[in-house]
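*Asks:* Output the structure for:
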Amino acid sequence: MLTGKQKRFLRAQAHHLTPIFQVGKGGVNDNMIAQIKEALEARELIKVSILQNNLDDKHEVANALAEGAEAELVQLIGHTVVLYKESRENKTIELP
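*Replies:* You can find the predicted model right below:
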């Protein structure tokens, strides 16, 4: 579980990132979650964009992504989700 200070730090780190995944009308599936897990292992911090044609509630999509990838939900702003998971091999982010 992240503290408020850690989330604020991660939000600042994620500000310049561009979304590398998009959730469309197909919703969240196992293949997407597997790819997100791999990306989190490589990068630790990623953004995921929820497209307008996705009819699911954005909060449910964000929670499904976080639970499926076993990651922390840092932020949901607009239709952009920020996820963090500490990497085992490629640790680059030092939390305060």
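*Asks:* From now on I want contacts and neighbour counts done on CA atoms only, so please keep to that.
*Replies:* Fine.
*Asks:* longest single helix anywhere in the protein?
*Replies:* helix 30-43 (DSSP state H).
*Asks:* Sketch out the helices for the protein, chain order is fine.
*Replies:* Counting by DSSP H, the chain has helices at residues 4-14, 30-43, 58-68.
*Asks:* For the longest one, buried residues please.
*Replies:* Within helix 30-43, the residues scored as buried using 16 or more other CA atoms under 10 Å are 32-33, 36-37, 39-43.
*Asks:* want to put them side by side, so please do this one too:
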Amino acid sequence: MQLSNKQKNFLKAQAHPLKPVVLLGNNGLTEGVIAEIEIALDHHELIKVKVLGEDREERQAICDAIVRETGCLLVQIIGKTAVLFMNKPDGVITLPKA
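*Replies:* A predicted model of the protein is given here:
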């Protein structure tokens, strides 16, 4: 599923007041971190993940790996914080029409 610009803007507005629920540290992306992200996405649908590290390409690669492993959608990356969304049919968040 791809998000339209209208849907991304809607999700960005929804995510603005949120605090990061998962922090990736020096150990990087482990199976435990992936499991925590999946649990958070299942419970909240829309989460922020803080990815530490100074290299922008490395942070982007980690976010791409999270999307690949969990099946979620990357809404945006701002600095070291990624906004992730998991569309659920019975979820609380209803996306606007594309």
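*Asks:* so which of the helices of structure 1 comes closest to residue 85 of structure 1?
*Replies:* Closest approach to residue 85 of structure 1 among these is made by helix 30-43 (6.0 Å; CA to CA).
*Asks:* how much does that closest one stray from structure 2?
*Replies:* Aligned to structure 2 and superposed, helix 30-43 of structure 1 gives a mean residue distance of 0.9 Å (mean CA distance after the TM-score superposition for structure 1).
*Asks:* got the angle for that helix vs helix 58-68?
*Replies:* With axes from the mean of the first three to the mean of the last three CA atoms, to 10 degrees applied, the angle from helix 30-43 of structure 1 to helix 58-68 works out at 70 degrees.
*Asks:* which part of structure 2 lines up with helix 30-43 of structure 1?
*Replies:* Using TM-score structural alignment, helix 30-43 of structure 1 lines up with residues 31-44 of structure 2.
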